[in-house]
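A.B. asks: I'll drop the sequence and a predicted model, then ask my questions.
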Amino acid sequence: MAEFLGAIGQNVILMSALTAWFTAQVLKTITSFWKQKAFNLERLVGAGGMPSSHTSLVVALASAVAFHDGLRSPLFAVAAVLAAIVMYDAAGVRRAAGKQAKVLNKLVMELRVHHTIRDTRLKELLGHTPLEVLAGAVLGFVIAYGFSRFF
C-alpha cells in the first residue's frame, strides 16, 4: 500500500490535477464565506461557485500532460477534449439546470400557498458563470505550470 501511495504521489500529472481541484474547493469555500458572511461546509465539496473546481481539475490535467508529453501527444488531445467538454457543461448545461431549479423552487413556493405540496427544494447552485470557469481554468493552468517547473 505504501508503494502504491508513493507512486501516486510521484505522478506529477495526477498531483497537478488533484492539487488544482483541492485548491479550487478551498478558494470556493473562502469566497462563499466572504460573500455570505457564514461558513458553509458544503462548499468544500459542492458544485458551483468561484472558481470552478471541475474546470481547474481538467485544465490542470491537460496542461500537465502538455508540459510533460508535449502538445503533439495523443494523451494531450484526449485531456484537452475532456477539458473542453467539462467547461462547456459547467457554464452551459449545469448552469441552465441551476436556473431552471431556481424557477421551479419559486413556483413550488407559490403553489404551496394554495395546495399542500411537500417541501422538495431543488439544488440551485449547479453550474458556473463564464468568469467562474475562466478563474478555474487559470488556476488549473498555473498549478500545472508550477508542478512542471518545481517537481
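C.D. replies: Received it, and whenever you're ready, just let me know what you need.
A.B. asks: From now on I want contacts and neighbour counts done on CA atoms only, so please keep to that.
C.D. replies: OK.
A.B. asks: all helices of the chain, in order?
C.D. replies: Remark: helices assigned in the chain by DSSP state H are 2-9, 12-36, 53-69, 74-88, 94-114, 130-150.
A.B. asks: Distance from the first one to the middle of the chain?
C.D. replies: In terms of CA atoms, centre = their mean, to the nearest Å, the centre of helix 2-9 is found 25 Å from the chain centre.
A.B. asks: next, the one to line up against it:
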Amino acid sequence: MNTPLEDLLGNRWLWTAVFASTSAQVLKVLLILLMEGRWRPAAFMETGGMPSSHSAMVAALTTGVALTQGLGSPLFAVSAVFALIVMYDATGVRHSSGMQARLLNELVEELRTVVREGFAPQPLRVLLGHTYLEVLVGTLLGIGVAGLVFQVL
C-alpha cells in the first residue's frame, strides 16, 4: 500500500495537467520572444495570452481521464464539464473583464488631465482572459501533452 505522498507524487493525471499548463506558460514566453523580439520571463506567471494555460491544463486532465477511464465513465463526464466551464470562463467572463479594465484605464488617463494633484489610482490589469484562438491552441496543447504521456510513456 502506498503512502498518501507516494499517491500524490505518482498521480499521472495531476502531473500531466501541471506539465501541460507549465508548457503553455513556457511557450507563451517563447512566443513573446519570437513575435516581439523581447525577453519577458515575467509573462510565465501572467494570465491571458497565447496559449491558454488554463485550457491546456483542463484539456490534459480530461484527455488523460478519457484515455484511462473511457469516454463513458462518470469521471470523464465530471472532467469534461469542468473543462468546458473553465474554457467558457476564460473566453467569456474573464475576457470581458479585461476589456472593461482597458476602458477604465483609458478613462482614468483622461481624468488625470482634468483633475488636480492627488489623483493617481493604480491601473487595472488588462490581460485577464483569452480569445477563442488562445483557448483552442491551449486545448490542443493539453490534448497533445496528455496523448504523449498516456500513450507513449
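C.D. replies: Perfect, thanks for sending it. Quick caveat, the model's predicted, so the values are computed rather than measured.
A.B. asks: returning to what we had before: go through the helices of structure 1 and pick out the most buried.
C.D. replies: helix 53-69 (a mean of 27; mean count of other CA atoms under 10 Å).
A.B. asks: of the helices of structure 1, which approaches residue 124 of structure 1 most closely?
C.D. replies: Proximity to residue 124 of structure 1 (CA to CA) singles out helix 94-114 among these, at 4.4 Å.
A.B. asks: ok, back up a step: okay, the helices of structure 1 in JSON lines with distance to residue 44 of structure 1 next?
C.D. replies: Output for the helices of structure 1, formatted as JSON lines (distance: least, CA to CA, whole Å):
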{"stretch": "helix 2-9", "distance to residue 44 of structure 1": "22"}
{"stretch": "helix 12-36", "distance to residue 44 of structure 1": "5"}
{"stretch": "helix 53-69", "distance to residue 44 of structure 1": "10"}
{"stretch": "helix 74-88", "distance to residue 44 of structure 1": "19"}
{"stretch": "helix 94-114", "distance to residue 44 of structure 1": "18"}
{"stretch": "helix 130-150", "distance to residue 44 of structure 1": "15"}
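A.B. asks: can you tell which of those helices is closest to residue 122 of structure 1?
C.D. replies: Between the helices of structure 1, helix 94-114 lies closest to residue 122 of structure 1; by CA to CA that is 5.6 Å.
A.B. asks: Quick check: the closest one compared with structure 2, mean distance?
C.D. replies: Here helix 94-114 of structure 1, set against structure 2 after superposition, deviates by a mean of 0.5 Å using mean CA distance after the TM-score superposition for structure 1.
A.B. asks: Ok, stretch 56-68 of structure 1 next?
C.D. replies: Per aligned residue, stretch 56-68 of structure 1 averages 0.5 Å (mean CA distance after the TM-score superposition for structure 1).
A.B. asks: Where in structure 2 does that stretch fall?
C.D. replies: Aligning stretch 56-68 of structure 1 against structure 2 (TM-score structural alignment) gives residues 56-68.
A.B. asks: what comes into contact with that stretch?
C.D. replies: Residues from elsewhere that reach stretch 56-68 of structure 2 (CA atoms under 8 Å, 6 or more residues apart in numbering): 13-14, 16-21, 24, 75-76, 79-80, 82-83, 86, 138-147, 150.
A.B. asks: hmm, try it at 7 Å
C.D. replies: Stretch 56-68 of structure 2 is contacted by residues 13-14, 16-18, 20-21, 24, 76, 79-80, 83, 138-139, 141-143, 145-146, 150 when judged by CA atoms under 7 Å, 6 or more residues apart in numbering.
A.B. asks: give me the number of residues near the closest residue in space to residue 28 of structure 2 that isn't next to it in sequence?
C.D. replies: The shortest distance from residue 28 of structure 2 to any non-neighbouring residue, by CA to CA, 6 or more residues apart in numbering, is to residue 50 (5.7 Å). For residue 50 of structure 2, the count of nearby residues is 21 (other CA atoms under 10 Å).
A.B. asks: Residue 73 of structure 2 too?
C.D. replies: Residue 73 of structure 2, neighbours per other CA under 10 Å, totals 12.
A.B. asks: Okay, it and residue 144 of structure 2: tell me how far apart.
C.D. replies: In this view, residue 73 of structure 2 and residue 144 of structure 2 are 21 Å apart by CA to CA, to the nearest Å.
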